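A.B. asks: dropping the sequence and predicted coords here.
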Amino acid sequence: MTATHRYALAPWLFLAPALALIAIFSFYPIAHAVFMSFHRWRILAPPDFIALANYEALMHSRPFWLALRNTLVFAFVSVPAGLILALGTALLLNRPLRARGFFRTVIYFPVTVSMVVIALIWSWMFSENYGVVNGVLQTLGLGPRSWLAEPVSAFAVIIVMSVWKGFGYGTVIYLAGLQTIPDSLYEAARIDGASRWRMFRHITLPLLNPTTLFVLVTAFIGSFQVFDQVYVMTEGGPGHSTSVLVHLVYELAYVKFRMGLACAAACILFVITLLFTFLQIGLIRPQTGERR
């Protein structure tokens, strides 16, 4: 083997362990899920090939369509809300404020806490019998409410909690993006008489487009994977009103033991996530000035 070949082979040798882990824990499970989605498999019995029967069953399943609707509603409500909140908070924290580091830490702290812990705390807060929220309402002379037992309010609580927990991550990313914008651009705009709104619209937003793309894509991928808060706070109820696709996959696989149907639902979720990710990249990339 020549020296040129050794130099060309060396990087692949260093990458081999990581590539092997990715293949074992990512590519193989995906391929196996696709394969099993065409089979009827109840764990104890051997799988039977049934072609597209699992997908046809999902197309005629009301819980599937409810879970898909809830997943899309969660994504298209929580992601824009979290994005706007993160950008607004980052703009405030980017200014010369007292205790700015303290506020940054406080805002980012929920991101570091387990979703299960946060969901349990919020469940206690909105408990009908001993929750803090109902306690405040009773103090104001209003009656208690079953927040997590009503479809609309339960889903609203899950969305608000998810936005509150996750917007600190976007805030930190936006802060990093804001600090890369040269101050000279704002100084030149002030000399030309530009208002704060015009500077924000024509300087800040365009230069933050790559940051927005990153935050938007990661947030949408995360929103399609929502599970912990639904499982802990409502278990998909009442009446599948808060069930999402990942929770449906869990229920089909580990409650009803219909592995083939669960794999089919997981494959549909995977395709939807890919489509939305590529769509966002295609829409935002031209605005970032990136070239393929």
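C.D. replies: Thanks, I have the structure now.
A.B. asks: all contacts plus neighbour counts: C-alpha atoms, from now on.
C.D. replies: Noted.
A.B. asks: for the protein, what's the longest helix?
C.D. replies: The single longest helix within the chain, with elements called by DSSP state H, is helix 62-93.
A.B. asks: quick check: buried residues in the following helix or strand past that helix?
C.D. replies: Sequence order places helix 100-112 as the next helix or strand after helix 62-93, per DSSP states H and E. Applying a neighbour-count criterion of 16 or more other CA atoms under 10 Å, one finds 104, 107-108, 110-111 buried in helix 100-112.
A.B. asks: likewise stretch 280-291?
C.D. replies: Neighbour counts using 16+ other CA under 10 Å place 280, 284-285, 288 of stretch 280-291 among the buried residues.
A.B. asks: repeat that for stretch 51-67.
C.D. replies: Of the residues in stretch 51-67, those buried under the neighbour-count criterion (16+ other CA under 10 Å) are 53-55, 58, 63-67.
A.B. asks: so how far is that stretch off the chain centroid?
C.D. replies: Using CA atoms, centre = their mean, to the nearest Å, the mean C-alpha position of stretch 51-67 is found 24 Å from that of the whole chain.
A.B. asks: gap between the two ends of that stretch?
C.D. replies: With CA to CA, to the nearest Å as the measure, stretch 51-67 spans 23 Å from end to end.
A.B. asks: which residue sits closest to residue 221, ignoring its sequence neighbours?
C.D. replies: Sequence neighbours aside, residue 273 is the residue nearest to residue 221 in space, at 6.3 Å (criterion: CA to CA, 6 or more residues apart in numbering).
A.B. asks: do I have it right that that neighbour meets residue 224?
C.D. replies: Yes. Using CA atoms under 8 Å, residue 273 and residue 224 qualify as a contacting pair, with a distance of 6.8 Å.
A.B. asks: try it against this one:
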Amino acid sequence: MRSDTVLRPRQPAAAERPTGHARRRRRRGDGRAAAFFASPGLAGLTLFTLFPIVMSLVIAFFKWPATGTHEFTGFGNFTTLVQDPVFRRALFNTVLFVVLYVPLNLVVSLGLAVWLTPRIRGQRLLRVLFFLPVVTPMVANAIVWRLIYQPGGLIDGTVKAATGSHAPNFLGEQGWAMAAVVAMSVWQGFGYNMLVFSAALDAIPQQLVDAAQIDGAGPWRMFLRIRLPLISPALFFATTMTLITSFQVFTQPFLLTGGGPGIDTETLMMFVYNEGFSVFQFGLASAAAWILFVLILGVTAVQFAGQRRWVSYDL
């Protein structure tokens, strides 16, 4: 046998090749098998996601109490919400939370990611410690922070020992309650974005950093002109996801302040919960939920429309 002979796989004879009818039958069999394995997931998606979404949209146009008759009101629920001072205050509180929380979360997480990017001692341990609040149950975190904030708690005791006077009642005074909720939320959530930014910073080619250093770029110029543009996709992802989740804030104010003092920390999700499960006005609750959905959809659409101006996907 010649050494340069190329061994080719044996081609099946014409009689061994599947006919068109056999191929179609095999594809139908594969389709039935795929449908069988996907059916539990599709059934769950339809029953627990798609059906509730459609029903909430239908209920939003009805006066739908827990008991009694259901009355079609058209856009009456939405008109009632616009005229409701509690809903307007909940909308304002939600936007205020977003405006305060999102920049603080991004600045803290990005700053720590930049600090941890060099191979400093204990880098992995520090990343794990900073990420722990994210995986800790939010209910447990809120209870701990409530004990820290309350009169006689850790902050009040520290301030009294240092100055002789009491700290403000962070959860019971206007002007302090929302700040307390934001601070707890930043502590709870910055670890996720920190890992996203850390991964993006670690992926920057070292030769670009070395070239900038040879050209005399200092730390700030290095960050603003090299690192920040190269991690813009990660920054876009973190900003978008943080915006979406911050509009849905519920657990922190619900457990820390209960929406108080008064309604100073009541958010849109708390309003939906109170209308739906406290006074059982499901029509108003569904209408408020869809207003929140449209608000989130609009903000996300603006984010995606504006990403072309500042997000670069080329290394």
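C.D. replies: Noted; the coordinates are in hand. Bear in mind the structure is a predicted one, so any value in this text is a computation, not a measurement.
A.B. asks: where does the TM-score land?
C.D. replies: Counting by TM-score structural alignment, normalised by the length of the first structure, the TM-score of this superposition works out to 0.93. Behind it: 290 aligned residues with a CA RMSD of 2.0 Å.
A.B. asks: could you say which helix or strand contains the corresponding residue of the first structure for residue 220 of the second structure?
C.D. replies: Residue 220 of the second structure maps onto residue 197 of the first structure when the alignment is built from TM-score structural alignment. Under the assignment given by DSSP H and E, the secondary-structure element containing residue 197 of the first structure is helix 196-199.
A.B. asks: what about residue 57 of the first structure, distance to residue 96 of the first structure?
C.D. replies: Distance from residue 57 of the first structure to residue 96 of the first structure, by CA to CA: 58 Å.
A.B. asks: before we move on, what about residue 239 of the first structure?
C.D. replies: Note on residue 239 of the first structure: its distance to residue 96 of the first structure, by CA to CA, is 49 Å.
A.B. asks: so for the two, which sits in the more crowded spot?
C.D. replies: Here residue 239 of the first structure and residue 96 are set side by side on neighbour count (other CA atoms under 10 Å), and the busier one is residue 239, at 13 against 8.
A.B. asks: the more buried one - that's part of a helix, no?
C.D. replies: No. Judged by DSSP: H, G, I helix; E, B strand; the rest coil, residue 239 of the first structure forms no part of a helix; its state is coil.
A.B. asks: OK, contacts around the aligned partner of residue 159 of the second structure in the first structure?
C.D. replies: With TM-score structural alignment as the criterion, residue 159 of the second structure lines up with residue 137 in the first structure. By CA atoms under 8 Å, 6 or more residues apart in numbering, the residues touching residue 137 of the first structure are 143-144.
A.B. asks: okay, the match of residue 220 of the second structure and residue 185 of the first structure: tell me how far apart.
C.D. replies: When CA to CA is the yardstick, residue 197 of the first structure and residue 185 of the first structure sit 14 Å from each other.
A.B. asks: same question, residue 270 of the first structure
C.D. replies: Distance check for residue 270 of the first structure against residue 185 of the first structure: by CA to CA, it reads 42 Å.
A.B. asks: the more surrounded of these two?
C.D. replies: Remark: of residue 270 of the first structure and residue 185, residue 270 carries more neighbours, 15 against 12, as counted by other CA under 10 Å.
A.B. asks: need the counterpart of the more buried one in the second structure.
C.D. replies: When the second structure is aligned by TM-score structural alignment, residue 270 of the first structure is paired with residue 293.
A.B. asks: which strand or helix spans that match?
C.D. replies: Following DSSP H and E, the helix or strand that holds residue 293 of the second structure is helix 282-310.
A.B. asks: what's that helix packed up against?
C.D. replies: In this structure, helix 282-310 of the second structure packs against helix 51-59, strand 62-63, helix 76-83, helix 232-247, helix 268-277, with contacts taken as 3 or more CA pairs under 8 Å, 6 or more residues apart in numbering; DSSP states H and E.
A.B. asks: now the next helix or strand after the shortest one, how far from the chain's geometric center?
C.D. replies: Read in the C-terminal direction, the helix or strand following strand 62-63 of the second structure is strand 71-72, with elements assigned using DSSP H and E. Chain-centre distance of strand 71-72 of the second structure: 35 Å, with CA atoms, centre = their mean.
A.B. asks: strand 71-72 of the second structure vs the first structure, average distance?
C.D. replies: Mean deviation of strand 71-72 of the second structure from its aligned counterpart in the first structure after superposition (mean CA distance after the TM-score superposition for the first structure): 1.1 Å.
A.B. asks: run through who's touching that strand.
C.D. replies: 61-64.
A.B. asks: coming back round to it: between residue 273 and residue 224 of the first structure, which one's more packed in?
C.D. replies: Relative neighbour count places residue 224 above the other of residue 273 of the first structure and residue 224, with 22 against 19, counting by other CA under 10 Å.
A.B. asks: roughly how far apart are the corresponding residue of the second structure for that one and residue 277 of the second structure?
C.D. replies: With TM-score structural alignment as the matching criterion, the partner of residue 224 of the first structure in the second structure is residue 247. According to CA to CA, residue 247 of the second structure and residue 277 of the second structure sit 20 Å apart.
A.B. asks: swap in residue 246 of the second structure?
C.D. replies: With the distance defined as CA to CA, residue 246 of the second structure ends up 22 Å from residue 277 of the second structure.
A.B. asks: the more surrounded of those two?
C.D. replies: More neighbours sit around residue 246 than around the other of residue 246 of the second structure and residue 277, counting by other CA under 10 Å; the figures are 20 against 13.
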